[in-house]
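*Asks:* Predicted model and sequence below, questions to follow.
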Amino acid sequence: MESKILIDGTWAEFKNLNIWYEHKRVLNNINLKLRLGENTVLIGTNGSGKSTLIKTIARIKYPIVDKESFIKIFGKNHINIWELRTKIGFLFSEIDTRIKGNMLTKDIILSGYQGTFGVINRNLIGTKEKQNLEELMNSLNLIKVSKYYSQLSDGQKRRVLIARSIINNPLVLALDEPTNMLDLRSNYELLNNLSNLSKNGITLLYTTNNIENIIKETNRVIFLKEGEIILDGTPEKVITSENISNLYDFNIAVRNIGGYWRTSPA
């Protein structure tokens, strides 16, 4: 079954997905296929359901059980959490709150091997793992950062958490609002990191509420509004002034400047 999925390219499939939270429908009748090699962004306002969709893939949120609906990850209705972590890396903003400031930066990255947050069994860390760590830190410009996590800037912390998410060399990296709360420089640095990860073969799935955070390597844009998919297509087809204005219920002018999307009030 898995070889068929890889040939088809589908790594995640949702059919008639419905999720409720605190008596409110967060996702409504989601039908969707996500494919390897197809970088996809979920865009919408806060509360549109985009974060919930990624948390459903991570098995943090669970849908209403219905015989007419299903979720398949790499062709499986049920996937072991450890197997999931070897194929998909996840980055959620709340992960930062689970890390103590006195933790060592390198230990936090290495803890991705064991699914912990900085506390690692050093007996399981060999030469291969240490070499992978150094290569990751170099590629994400983390070699010269502080020894302790608490002394890092917000941008550096975010890159450390990305390194932790991909330490297992996953096929897919799923990120929820990866640029949230970053200053302008850190924002652009992180977007550049995501572009490089894509060029190195990692398929990206990420959320944003700002089209200016959509990287050039994005192949597919999905508009979510009030828990429903209202548009799905290539950036060139779906990112228009009319569509963005409808998504946010506000008149917005959209331009593409050198492959980057920019907005202004219409």
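*Replies:* Sure thing, it's come through.

*Asks:* contacts, neighbours, all on C-alpha from now
*Replies:* Noted.

*Asks:* tally of neighbours for the residue nearest to W11 when sequence neighbours are not counted?
*Replies:* In space, and not counting its chain neighbours, W11 is closest to F74: 4.5 Å by CA to CA, 6 or more residues apart in numbering. Neighbour count for F74, taken as other CA atoms under 10 Å: 22.

*Asks:* okay but F74 is in contact with F14, surely?
*Replies:* No. At 11.6 Å, F74 does not count as touching F14 under the criterion of CA atoms under 8 Å.

*Asks:* Which residue ranges of the chain form helices?
*Replies:* In the chain, the segments counted as helices under DSSP state H are 2-8, 50-57, 81-87, 105-110, 127-139, 154-166, 184-199, 235-238, 241-248.

*Asks:* Look up how far W261 lies from S153.
*Replies:* Distance, S153 to W261, using CA to CA, to the nearest Å: 27 Å.

*Asks:* neighbour-wise, which of the two wins?
*Replies:* Between S153 and W261, W261 has the larger neighbour count (other CA under 10 Å), namely 18 against 14.

*Asks:* another structure for you, compare them:
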Amino acid sequence: MQGSLDHPDTGHLIDFRNITVTRGGKKILDSVSLQIGVGENVAIIGPNGSGKSSLIKTITREYRPLVNSPGVACRIMGKERWDIFDLQDLLGIVSGDLQHEYTRDICGYEAVLSGFFSSIGIYKNHRVTYEMKCIVQTVMEFLEISHLQDKSISQMSTGEARRILIARALVHDPLALVLDEPANSLDLHSFHKFREVMRRIAAAGKSIILVTHNLQDIIPEIERVILFKDGKIFMDGPKKEILTSSNLSLLFGLQVEVQNTGGYYRAWC
């Protein structure tokens, strides 16, 4: 999976400085400064309402930060301004909201192909090229989901549909895959397959930005963890230093025990 987009030459994929975002008169991100390097794999963890999903929506330009504060910067690959379609080429997004959109009778192949057009399905005005078709086949083979190309998403399991949406996000060969609570509603088998897919993507050289509240989602290739609380970065650092019982207890406001087994973490109360 070789890169085809001419990305600006910079060491930072994300470079946010003093970012504040408000919705309905309430601060949902409060003076957040964050840098994520190209090729870096990061997990963003926090309780519901902590601001982690709002951060992702700011990265994807769905939310806009206040700009009347000193020292504010909101750069992606060194640029302040992005055309939304160019940004979609740079960042592959997979979220629960996106999966809810794919409840129509669309086959797996068409769903993956629609990633080229940022649409829900393929329409008559879409010009599908031979190169696009080849890329779809390559990505589906890479994720081992070729057998799903003729199956309707409405008949797929949650795990199958999630892998289809990951393939959809990868057709542009983005620098980073952004996963917002990606393992919700997965059974044990689907969850195991999902983690295997994430590891395969990381091994292919893609950055993974994982947003979750579940430590079990974190694969060994993710080495940096950012804890979010009340719209602010609570802690940020190497995984082994951040994912401790004391830190997670402070984050969630209750006694949490953390265990690391073979590079995989789990937590319980």
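*Replies:* Looks like it came in fine. Just so it is clear, the model here is predicted, and its values are computed rather than measured.

*Asks:* Take the helices of the first structure and lay them out in JSON lines including distance to D176 of the first structure and mean neighbour count.
*Replies:* Output for the helices of the first structure, formatted as JSON lines (distance: least, CA to CA, whole Å; neighbours: other CA atoms under 10 Å):
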{"stretch": "helix 2-8", "distance to D176 of the first structure": "25", "mean neighbour count": "12"}
{"stretch": "helix 50-57", "distance to D176 of the first structure": "6", "mean neighbour count": "22"}
{"stretch": "helix 81-87", "distance to D176 of the first structure": "16", "mean neighbour count": "15"}
{"stretch": "helix 105-110", "distance to D176 of the first structure": "18", "mean neighbour count": "24"}
{"stretch": "helix 127-139", "distance to D176 of the first structure": "21", "mean neighbour count": "14"}
{"stretch": "helix 154-166", "distance to D176 of the first structure": "11", "mean neighbour count": "23"}
{"stretch": "helix 184-199", "distance to D176 of the first structure": "13", "mean neighbour count": "16"}
{"stretch": "helix 235-238", "distance to D176 of the first structure": "19", "mean neighbour count": "15"}
{"stretch": "helix 241-248", "distance to D176 of the first structure": "19", "mean neighbour count": "17"}
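
*Asks:* right, so of the ones you listed, which gets closest to V119 of the first structure?
*Replies:* helix 105-110 (7.0 Å; CA to CA).

*Asks:* Would you check the span in the second structure matched by that closest one?
*Replies:* Alignment of helix 105-110 of the first structure against the second structure: residues 108-113, by TM-score structural alignment.

*Asks:* Now that stretch on the first structure. Mean distance?
*Replies:* In the superposition against the first structure, stretch 108-113 of the second structure averages 0.9 Å from its aligned positions (mean CA distance after the TM-score superposition for the first structure).

*Asks:* Pull up the aligned stretch in the second structure for stretch 33-49 of the first structure.
*Replies:* The aligned range for stretch 33-49 of the first structure in the second structure is 35-51, by TM-score structural alignment.

*Asks:* List of residues touching that stretch?
*Replies:* Identification of contacts with stretch 35-51 of the second structure by CA atoms under 8 Å, 6 or more residues apart in numbering yields 10-16, 28-29, 52, 175-176, 202, 205-214, 218, 221-232, 251-252.
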